[in-house]
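> coordinates only, sequence not included:
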């Protein structure tokens, strides 16, 4: 049996790495790995970290490329590869342009699609944009749905997906997270100095397209928090989007307690998250990862497709309001009981065996037998 995995962004690479590793280690399966290159440098770092070498690297990233141009290029490049390889199953992850077009390209050739991290929904097609619509369309194209949680499964059932097509696996990002945190790690000198000063660190990331017009409010909350808490510092790896960088230059006050740095490779980022006290983010994956390390997360969005975290208490939605972000963060900084209440909650997004569960499902569904002479 031949299984093709398709990904192209850093978050996809991180979350698909454990799946690709599991496929490659299983001698009863043939693995074909395709990297569209929707992200370039950031994804290359992930591939090196997990020691993955794609069979195909399309390198479709292009400066100033519109979503429409990206969509057309991914479809044009992927279709002949799928036609040549004729996999029995195509696996895609999440909600990117690569995800949607990978599923669509497979569908056009009548090859079944498995959707890893299926069933996330805000049910607002403009938030996150365009990810929410991407994931909904993949939900219609996929034959098999690997959902992280029961709520994700219920979302799919409400969209008339048959329950027998849905498998709850937990999220593969926890597999990746645990794999990386178990490795010894030494920070580069700039990060080492930051974490040796004894201050409580707040890790912040911002990149959501729908938040671009509101980011100044988030950054003003940062200024306010460091002015009023001398023992608090921010570490802020800034996204490469030039609009975000312009807003950071304009709004973030020049202070020794706000460390504006370049994007981190995944290994450094995971260990920064591990050393941090609180996380403020509009990212999706970090909402799953940080609770796995016992870190309270303030989500700088008005909606989240991960309500399990909000319900469990590991996440708080704070939007992009300066006042709301300041208030909720200040409470965690000043009220130890409130902090511990969030930090101690077990992660609702899995225990680190998602890739194994996906592999087992595939082998059972397709009745894959071990090659002669190989024990199972």
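Here it is on my side, so go on. Fair warning: this is a prediction, and the values are worked out from it, not measured in the lab.

> contacts and neighbour counts: CA atoms only from here.
Will do.

> next one: stretch 16-34 to chain centre, how far?
Distance, stretch centre to chain centre, for stretch 16-34: 20 Å (C-alpha atoms, centre = their mean, to the nearest Å).

> ok, now how distant is the spatially most central residue of the chain from residue 95?
By C-alpha atoms, centre = their mean, the chain has its centre lying nearest to residue 285, at 3.2 Å. Separation of residue 285 from residue 95 (C-alpha to C-alpha, to the nearest Å): 12 Å.

> put this beside the first:
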């Protein structure tokens, strides 16, 4: 069996790590195509080295651009690659422009497509990721769902026959790295200057277009972080830095300490060292849940609805509207309630490879 994995952004590289490991021990040929959608070394290269992922077999180097430009460049560059490889499966991950372009290139060439992390829905049609998810699910031949909720979404859209529950591969890598961090196998993360890892701090990320492109909204969110009584380690995505500079917005002030994105093990260690997380990232919401830290999500919705149970995650789209309650929300302690295992048992990647083999045409 030959499988081509198409990845291009940080979250996809994390998901790729357990999949590549699951392929490594068998007789299948696994070809990795990196589109270069995330071209910053902090969002790409460190994940290959830090998670032990084999180097990409093909690197398209598309770089940044508008959604249309980026998707079009990926699609044009992928067509000849897939025409040459003619794999049994094209495996696409998540909800990025690389996901959609990989799907379109494959289906136009009559190549079977499997979508890892299928069935997630925010029901927010303003999110580019939501369109990528829906279009990919309806075009793909095999839908690899991470949760029972995702399976319900797929069934509601008439896609049950193409769907299978495999669990969430992010659990595989998160728990493995967590155990290595707790065993002292990784150095302390490089937190922003001014953050004492031995004192309470919050970990924050902010990068979604709906939060960063509107100057008034971005300024309000930054002010909410600046005014917190606990130091905030802001791991600044390139999009955030670019928008803040364009808007003349100073980030590093008050409680806010600005640093670079971390390699995955560093991110896990930083979450474990924190007293809580504030983010608009889908992946970090789930990582906070898996690592037992309360999360405050700066959005109106979440794809990972399981994290909302027992107040492990709380949606706060407008911190300013909470007044003094914003501080108590962002700094609330971890719940006492025990967690279930809605995302699986940490063996999803093995099930993915088994399913691909079983469903091969």
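Yes, it's here. Quantities reported herein were computed from a predicted structural model and do not represent experimental measurements.

> can you find the partner of the residue nearest to the centre of the first structure in the second structure?
Using TM-score structural alignment as the criterion, residue 285 of the first structure maps onto residue 283 of the second structure.

> how many other residues sit next to residue 137 of the first structure?
Using other C-alpha atoms under 10 Å, residue 137 of the first structure has 17 neighbouring residues.

> alignment lookup: it to the second structure.
In the second structure, residue 137 of the first structure lands on residue 135 (TM-score structural alignment).

> what helix or strand does that match sit in?
helix 128-139 (DSSP states H and E).

> now do that helix: everything it contacts.
94-97, 99-100, 103-104, 107, 113, 115, 118-125, 143, 159 (C-alpha atoms under 8 Å, 6 or more residues apart in numbering).

> now do the strands in the first structure.
2-7, 30-35, 56-57, 89-93, 113-118, 144-147, 166-168, 200-205, 232-237, 258-261, 278-281, 297-299, 315-317 (DSSP state E).

> reformat these as TSV; add distance to residue 14 of the first structure and mean neighbour count.
Shown next, in TSV, are the strands of the first structure (distance: least, C-alpha to C-alpha, whole Å; neighbours: other C-alpha atoms under 10 Å):
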stretch	distance to residue 14 of the first structure	mean neighbour count
strand 2-7	10	24
strand 30-35	12	21
strand 56-57	16	14
strand 89-93	10	26
strand 113-118	12	28
strand 144-147	16	27
strand 166-168	19	21
strand 200-205	17	22
strand 232-237	18	21
strand 258-261	21	17
strand 278-281	18	24
strand 297-299	20	27
strand 315-317	21	23
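
> got the angle for the longest helix belonging to the second structure vs strand 29-34?
If you go by DSSP state H, the second structure has its longest helix at helix 67-85. Put simply, helix 67-85 of the second structure runs at 150 degrees to strand 29-34, going by axes from the mean of the first three to the mean of the last three C-alpha atoms, to 10 degrees.

> so what's the residue count around residue 271 of the first structure?
Applying other C-alpha under 10 Å, we find 17 other residues in the vicinity of residue 271 of the first structure.

> give the equivalent position in the second structure for it.
Using TM-score structural alignment, residue 271 of the first structure pairs with residue 269 in the second structure.

> its match against residue 190, yeah?
No: here residue 269 of the second structure lies out of contact with residue 190, judged by C-alpha atoms under 8 Å, at a distance of 9.9 Å.

> name the nearest residue to residue 243 of the first structure, ignoring sequence neighbours.
residue 212 (7.6 Å; C-alpha to C-alpha, 6 or more residues apart in numbering).

> around the one you found, count how many other residues there are.
13.

> and it, how far from residue 325 of the first structure?
Relative to residue 325 of the first structure, and taking C-alpha to C-alpha, residue 212 of the first structure is found at 16 Å.

> please apply the same query to residue 203 of the first structure.
From residue 203 of the first structure to residue 325 of the first structure the distance is 14 Å (C-alpha to C-alpha).

> go on, residue 136 of the first structure?
From residue 136 of the first structure to residue 325 of the first structure the distance is 30 Å (C-alpha to C-alpha).

> need the counterpart of residue 238 of the second structure in the first structure.
Under TM-score structural alignment, residue 238 of the second structure pairs with residue 240 in the first structure.

> with residue 350 of the second structure instead?
That one, residue 350 of the second structure, aligns with residue 356 by TM-score structural alignment.

> please name the nearest non-neighbouring residue to that match.
residue 22 (6.9 Å).

> just residue 193 of the second structure next, same as before
In space, residue 193 of the second structure is closest to residue 257, 6.6 Å off (C-alpha to C-alpha, 6+ apart).

> list the contacts of whichever residue in the first structure pairs up with the one you found.
Using TM-score structural alignment as the criterion, residue 257 of the second structure maps onto residue 259 of the first structure. Residues in contact with residue 259 of the first structure (C-alpha under 8 Å, 6+ apart) are 233-236.

> and residue 259 of the first structure, how far from residue 88 of the first structure?
Counting by C-alpha to C-alpha, the gap from residue 259 of the first structure to residue 88 of the first structure is 48 Å.
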